[in-house]
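**Student:** This is a predicted model, with the sequence first.
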Amino acid sequence: MTVTWRHLPAPAREIAVAATAAVEAAQARDSAAYDGAVPRLAGADRAGLVLGGVVRLLLEQAHPDGLDSDDVRQVLERCVRAAATWRPDVDPHVVLVLLAGALGVYDPGDDDTPPAPAAVAAHVPLLVVDLLAVTGVPFAGCLEAAFAEVARTERHDD
């Protein structure tokens, strides 16, 4: 079933379309499609926030009792190893930053520069695909839930 995302406002729809294209390309391990989808995802305003929510939701599904450092290491290793079979440019540090950011524990401090939006866009679909495979949760449902969480947070911040 193809989701059209017509019910979303234009900025959210752009995130949904770009993210879906990147995730589907990653699931198919289609490098050409992935290389075409990632720049669109990188250009979608607030995509990182929404996809961080997707990663957090998937981590909660995969680890309902919480994550410890061994769980994080296992997710990182599994994701990087799987992605490296078709994306030799996968950067474990970027995946680790994405995991830490989704868990709310990433602090770049003085010694670390956050990954560029292009690097985030190139890596977050790889992490999402890994977690989707583990949880069996449909991507569209996770994306909808992440949009709802962002909207809820924005309403409470106003």
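**Tutor:** Yep, that arrived.
**Student:** can we go C-alpha only for contacts and neighbour counts from here?
**Tutor:** Will do.
**Student:** Give the next helix or strand downstream of the helix or strand containing L98.
**Tutor:** Element membership for L98, per DSSP states H and E: helix 92-102. Note on helix 92-102: by DSSP H and E, the next helix or strand toward the C-terminus is helix 117-135.
**Student:** which stretches of this structure form helices?
**Tutor:** With DSSP state H as the criterion, the chain has helices at 10-28, 31-43, 47-62, 69-84, 92-102, 117-135, 139-157.
**Student:** Now render those as a markdown table, adding distance to V3.
**Tutor:** Shown next, in a markdown table, are those (distance: least, C-alpha to C-alpha, whole Å):
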| stretch | distance to V3 |
| --- | --- |
| helix 10-28 | 9 |
| helix 31-43 | 17 |
| helix 47-62 | 17 |
| helix 69-84 | 25 |
| helix 92-102 | 25 |
| helix 117-135 | 17 |
| helix 139-157 | 7 |
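**Student:** any chance of these in JSON lines, plus mean neighbour count and distance to T4?
**Tutor:** Below are the helices of the chain laid out as JSON lines (neighbours: other C-alpha atoms under 10 Å; distance: least, C-alpha to C-alpha, whole Å):
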{"stretch": "helix 10-28", "mean neighbour count": "20", "distance to T4": "8"}
{"stretch": "helix 31-43", "mean neighbour count": "18", "distance to T4": "17"}
{"stretch": "helix 47-62", "mean neighbour count": "22", "distance to T4": "17"}
{"stretch": "helix 69-84", "mean neighbour count": "16", "distance to T4": "27"}
{"stretch": "helix 92-102", "mean neighbour count": "19", "distance to T4": "26"}
{"stretch": "helix 117-135", "mean neighbour count": "21", "distance to T4": "19"}
{"stretch": "helix 139-157", "mean neighbour count": "14", "distance to T4": "10"}
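**Student:** Next one for the comparison:
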Amino acid sequence: MSVTWRHLPAPAREIASAAQDAVAAAQARDAGAYEPAVARLAAADRSGLVLGAVVRLLLEQTNPDGLDGDDVRRVLEGCVRSAAQWWPDVDPHVLLVLLASALGVYEPADDENPPGPVAVAGHGPLLVADLLAVTGRPLAGYLEAAFAEVARTELHD
């Protein structure tokens, strides 16, 4: 299914399109298609915020009773194992930071540099693809919900 995202402003449209392409490439384990989609996603301002909201929504849906350390470990290990087979640049630490950030529990230490836009763009779609495999649902609905959540948060801040 192809979604045009015409109803979104241009910056959000680019995030949605790039996210769809990156997640589709991750689902297909296609490194050749993944790299340019990740580059587009990294160049899109606020894409990490949207991907984080998608990851959080997926985590909530796949773990309706809440998450504990074992659940986070399971998600992390599954994603690393799956991605490492086709994308050698996967970094478990970046995935862990993204998971913790999506859950609102990540506070970088004073001497720590959090992952930048390229690392977030390169790893967020891996998490999304893995979590989508559990739900069996398409990305579009989660992106719509993530954009709505980001807009609502920005409106109230």
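**Tutor:** Sure thing, it's come through. Treat the numbers as computed from the prediction; the structure is a model and nothing was measured.
**Student:** Any idea what the TM-score comes out to?
**Tutor:** Here the superposed chains carry a TM-score of 0.97, computed using TM-score structural alignment, normalised by the length of structure 2; 157 aligned residues with a C-alpha RMSD of 0.8 Å.
**Student:** which one of the helices of structure 1 lies closest to M1 of structure 1?
**Tutor:** helix 139-157 (10.2 Å; C-alpha to C-alpha).
**Student:** Which strands or helices does the closest one pack on?
**Tutor:** Secondary-structure packing of helix 139-157 of structure 1 (3 or more C-alpha pairs under 8 Å, 6 or more residues apart in numbering; DSSP states H and E): helix 10-28, helix 47-62.
**Student:** who wins for proximity to L41 of structure 1 among those?
**Tutor:** Nearest to L41 of structure 1, of those and by C-alpha to C-alpha, is helix 10-28 at 4.9 Å.
**Student:** how big is the angle separating the closest one from helix 69-84?
**Tutor:** 80 degrees (axes from the mean of the first three to the mean of the last three C-alpha atoms, to 10 degrees).
**Student:** how close does helix 10-28 of structure 1 sit to structure 2?
**Tutor:** Its matched residues in structure 2 lie on average 0.7 Å from helix 10-28 of structure 1 after superposition (mean C-alpha distance after the TM-score superposition for structure 1).
**Student:** which residues touch that helix?
**Tutor:** Contacts of helix 10-28 of structure 1 with the rest of the structure, by C-alpha atoms under 8 Å, 6 or more residues apart in numbering, involve 5-6, 31, 33-34, 37-38, 40-41, 44-47, 51, 125-126, 128-129, 139-140, 143, 147.
**Student:** now do stretch 130-149 of structure 2
**Tutor:** Residues from elsewhere that reach stretch 130-149 of structure 2 (C-alpha under 8 Å, 6+ apart): 3, 12, 16, 20, 27, 50-51, 53-55, 57-59, 61-62, 75, 78-79, 82.
**Student:** Which position in structure 2 pairs with F139 of structure 1?
**Tutor:** F139 of structure 1 maps onto L139 in structure 2, with residues paired by TM-score structural alignment.
**Student:** circling back to that earlier point, distance from the chain centre to the helix holding L98 of structure 1, please.
**Tutor:** Centroid displacement of helix 92-102 of structure 1 relative to its chain, using C-alpha atoms, centre = their mean, to the nearest Å, is 10 Å.
**Student:** Mean distance of it to its aligned residues in structure 2, please.
**Tutor:** Mean deviation for helix 92-102 of structure 1: 0.2 Å (mean C-alpha distance after the TM-score superposition for structure 1).
**Student:** That helix - contacts with which helices or strands?
**Tutor:** Using 3+ C-alpha pairs under 8 Å, 6+ apart, helix 92-102 of structure 1 is in contact with helix 47-62, helix 69-84, helix 117-135.
**Student:** of all these, which lies closest to T153 of structure 1?
**Tutor:** Across these, T153 of structure 1 has its closest neighbour in helix 47-62 (11.3 Å, C-alpha to C-alpha).
**Student:** by contact count, what packs against the closest one?
**Tutor:** By 3+ C-alpha pairs under 8 Å, 6+ apart, helix 47-62 of structure 1 packs against helix 10-28, helix 92-102, helix 117-135, helix 139-157.
**Student:** if you set the cut-off to 7 Å instead, what comes out?
**Tutor:** helix 92-102, helix 117-135, helix 139-157 (3 or more C-alpha pairs under 7 Å, 6 or more residues apart in numbering; DSSP states H and E).
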